[in-house]
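Chemist: Using only what follows, build the 3D model:
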Amino acid sequence: MRRIRLGVGAALAAGTLAVTGLALAPTAVAVTPDTATINATCTIGGSGVATLTATQTGTTATITVSSEEITAPIALSEDSIRSTLTLVKASGGTTAFTGTENPALALGDGVTVGPLTGTVAPGDSLEAFGGSLQMVILGITVTCTAGEAQSPGPFVFD
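Modeler: Okay, here's the model as predicted:
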């Protein structure tokens, strides 16, 4: 009977240590940085600072683009903007992130699109400068481009 209690006690202690170790283990960051800013100029809606927020799960990544300075040219309903964000790969080529998600926007509201979804590979380094954001609004294409490299630097995916 004593042997059974020791065995159960040892198993509980080992399980507790394992759970504690998992709880204290550092969380892996899949993409760094997870937020960057650009100065963008758009064909409609003005120009200004835009924030790009990135996440990654495996080979799928999402980026949300938001700006208080680039504004909606008309009132828009939720999920009515078809967007494609094209980022430049450091190794050559581009990667596209697409989607139709946006909040409802009143005339003059700051624009937010995303999350826009794309496929990445480990080690991909992606930059907005040299790429573009195209938003199709009621059949009219609005193109935004960065005037310089994003800050603090390109997105690097695990």
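
Chemist: Please make it C-alpha for all contacts and neighbour counts, starting now.
Modeler: Noted.

Chemist: now the strands for this structure?
Modeler: Remark: strands assigned in the chain by DSSP state E are 31-32, 35-42, 47-57, 60-71, 82-89, 94-99, 110-119, 125-137, 140-146, 155-157.

Chemist: closest one to R3 among these?
Modeler: The closest of the strands of the chain to R3 is strand 47-57. By C-alpha to C-alpha, the value is 45.8 Å.

Chemist: got the angle for that closest one vs strand 35-42?
Modeler: Orientation of strand 47-57 against strand 35-42 (axes from the mean of the first three to the mean of the last three C-alpha atoms, to 10 degrees) gives an angle of 140 degrees.

Chemist: Buried ones in strand 47-57, by neighbour count?
Modeler: Across strand 47-57, burial judged by 16 or more other C-alpha atoms under 10 Å covers S47, G48, V49, A50, T51, L52, T53, A54, T55, Q56.

Chemist: Tabulate these (TSV), appending distance to L133.
Modeler: Conversion of the buried residues of strand 47-57 to TSV gives the following (distance: C-alpha to C-alpha, whole Å):
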residue	distance to L133
S47	13
G48	14
V49	13
A50	11
T51	12
L52	11
T53	14
A54	15
T55	18
Q56	19
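
Chemist: wait, which of those is closest to G118?
Modeler: Q56 (9.6 Å).

Chemist: Name all residues that make contact with the closest one.
Modeler: Counting by C-alpha atoms under 8 Å, 6 or more residues apart in numbering, Q56 touches A30, V31, T62, F157.

Chemist: Could you identify which of the residues you listed has the most neighbours?
Modeler: Tallying neighbours with other C-alpha atoms under 10 Å puts F157 at the head of these, with 24 neighbours.

Chemist: Pretty sure it sits against T119.
Modeler: No. Taking contacts as C-alpha atoms under 8 Å, F157 lies outside contact range of T119: 10.4 Å.

Chemist: Proceed likewise with the subsequent sequence, for comparison:
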Amino acid sequence: MRHGKTGIGTVLGVGLAVAGTLAMAPSAVAVTPDTATISFDCGSYGSGTATLTATQDGTAATISVATSAITSPIDLGANSVKSTLTLTKNGSGTTEFSGNANPAIPAGSAVTTGPLSGTVAAGDSLEAASLKVVVLGITATCKATSAQSPGPFVF
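Modeler: Model prediction:
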């Protein structure tokens, strides 16, 4: 009988130790900041600010873009805008996030696109450099005209 109580006590003790270890484990690292703003010049299509919203899940990351630099001349259906966001990577190279996800966009409204998908590594520092948006076969290329604020995304 005594042996059975010791076994239960040992199992309970191990369970509590495991629970304590899990509670003290570091939480998943996330991108910081998760939202930033930047200004774009899209040539004859316009210029304005953009809000970039980033998320991370391991090495997979997404960035959504809402910009007043480009407005839709007509109603656009969901998932009809193809976009590529080019970012400087760690101050020297570049990386691209791309996709064709967007909500329905009414005529005259600012373009919102994303989430655009890309791959990151721990410690990557990414800052938007340009945005290419293709709508109904027409391409608008936008160049960043300001630094990303409050700063680059760090993954």
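
Chemist: circling back: can you work out which residues contact both of F157 and T119 of the first structure?
Modeler: Overlap between the contact sets of F157 of the first structure and T119, as judged by C-alpha under 8 Å, 6+ apart, is nil.

Chemist: buried set for stretch 115-132 of the first structure?
Modeler: In stretch 115-132 of the first structure, residues buried by neighbour count (16+ other C-alpha under 10 Å) are 115-118, 120, 124-129, 131-132.

Chemist: Would you mind measuring from G7 of the second structure to V18 of the second structure?
Modeler: In this structure, G7 of the second structure and V18 of the second structure are 17 Å apart, going by C-alpha to C-alpha, to the nearest Å.

Chemist: Please tabulate the buried residues of stretch 115-132 of the first structure in JSON lines, including the columns distance to G93 of the first structure.
Modeler: Shown next, in JSON lines, are those (distance: C-alpha to C-alpha, whole Å):
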{"residue": "P115", "distance to G93 of the first structure": "22"}
{"residue": "L116", "distance to G93 of the first structure": "19"}
{"residue": "T117", "distance to G93 of the first structure": "17"}
{"residue": "G118", "distance to G93 of the first structure": "14"}
{"residue": "V120", "distance to G93 of the first structure": "12"}
{"residue": "D124", "distance to G93 of the first structure": "11"}
{"residue": "S125", "distance to G93 of the first structure": "11"}
{"residue": "L126", "distance to G93 of the first structure": "10"}
{"residue": "E127", "distance to G93 of the first structure": "11"}
{"residue": "A128", "distance to G93 of the first structure": "12"}
{"residue": "F129", "distance to G93 of the first structure": "13"}
{"residue": "G131", "distance to G93 of the first structure": "10"}
{"residue": "S132", "distance to G93 of the first structure": "13"}
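
Chemist: what residues are up against the spatially closest residue to V65 of the second structure that is not a sequence neighbour?
Modeler: Spatially, and ignoring its direct neighbours in sequence, V65 of the second structure is nearest to L52 (4.8 Å; C-alpha to C-alpha, 6 or more residues apart in numbering). Counting by C-alpha under 8 Å, 6+ apart, L52 of the second structure touches T35, A36, T37, I38, I63, S64, V65, A66.

Chemist: Going by neighbour count, which of those residues comes out on top?
Modeler: The contacts of L52 of the second structure, ranked by neighbours (other C-alpha under 10 Å): first place S64, 24 neighbours.

Chemist: how near is it to I8 of the second structure?
Modeler: 52 Å.

Chemist: just I38 of the second structure next, same as before
Modeler: Shown here: I38 of the second structure relative to I8 of the second structure, a distance of 60 Å by C-alpha to C-alpha.

Chemist: Pull the contacting residues for L116 of the second structure.
Modeler: Contacts here follow C-alpha under 8 Å, 6+ apart; on that basis L116 of the second structure touches T62, I63, S64, S83, T84, L85, F97, S98, G99, N100, A101.

Chemist: Actually, A90 of the first structure.
Modeler: Shown here is A90 of the first structure, whose contacts under the criterion C-alpha under 8 Å, 6+ apart are D124, S125, L126, E127.

Chemist: and the first one, what does it touch?
Modeler: The neighbours of D124 of the first structure, taking C-alpha under 8 Å, 6+ apart as the test, are K89, A90, S91, F155, V156, F157, D158.

Chemist: Same check on the third one?
Modeler: With contacts defined as C-alpha under 8 Å, 6+ apart, L126 of the first structure is in contact with L87, V88, K89, A90, T95, P154, F155, V156.
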